[in-house]
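J.: Provided below are the primary sequence and the corresponding predicted coordinates.
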Amino acid sequence: MPGGDMLLGGADLAENFLALDLVDELRLYIHPVLIGRGTQLFRPSDATVDLRLVETRVFGNEVVLLRYERAVP
């Protein structure tokens, strides 16, 4: 997003920004680690955001990037 702001955070921050309709792009980094428990990133809610996958990348340490942008209506 040229000239846009970027904010790094976790599940709670993402949930709040999605609910307020403030998300244009979402980047998820998936780390291949099983920890057994954690915070669910997308909890059931009434808010929906149509996203489309625009990039995937696998890094040497097996971390995977999934980059989504807001879908054009």
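T.: Alright, I've got the coordinates.
J.: CA atoms for contacts and neighbours, from now on please.
T.: Will do.
J.: Next, count neighbours for residue 18.
T.: Residues near residue 18, counting by other C-alpha atoms under 10 Å, number 17.
J.: scratch that, residue 38 is what I was asking about
T.: Burial of residue 38 is recorded as 8 neighbouring residues (other C-alpha under 10 Å).
J.: next, the one to line up against it:
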Amino acid sequence: MALYYALGNLPAPEWLTHKFFSGIYLCGGGAFAGFLLDHDLIDQLVLKVNPIVFGHGVRLFGGSSRKVELALLGATSYANGVSLLRYDVKRGGAA
């Protein structure tokens, strides 16, 4: 799968840390989330956990096999069973 980006004169992943970007919000997952994880470009991870199991679907980080350590910053539970979990990605963790 090819990755296309708008700032063609900057090599990936440098375009993601360009001074014009202050942050990226990615809703979903898959190949792009895996790319960000593999290139150490995720500082914080917010997971919304819904009380339902599908049995199959798109992997959260695509084909990435990188292991990272997370530090829980906070957790919020809602009456409908949804949980919102906020983590910091520890730098220097397992690669």
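T.: Yep, that arrived. Just so we're clear, the structure is a prediction, and the values are computed from it rather than from any experiment.
J.: Using the three-state scheme, assign residue 74 of structure 2.
T.: strand (DSSP: H, G, I helix; E, B strand; the rest coil).
J.: mind listing the strands for structure 2?
T.: 44-49, 70-77, 83-89 (DSSP state E).
J.: In a markdown table, list those strands along with distance to residue 29 of structure 2 and mean neighbour count.
T.: Shown next, in a markdown table, are the strands of structure 2 (distance: least, C-alpha to C-alpha, whole Å; neighbours: other C-alpha atoms under 10 Å):
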| stretch | distance to residue 29 of structure 2 | mean neighbour count |
| --- | --- | --- |
| strand 44-49 | 11 | 15 |
| strand 70-77 | 17 | 12 |
| strand 83-89 | 16 | 17 |
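J.: closest one to residue 24 of structure 2 among the ones you listed?
T.: Comparison of those against residue 24 of structure 2 by C-alpha to C-alpha identifies strand 44-49 as nearest, at 10.4 Å.
J.: Residue 58 of structure 1 -> structure 2?
T.: Matched by TM-score structural alignment, residue 58 of structure 1 corresponds to residue 77 in structure 2.
J.: Fine by me, we can end here.
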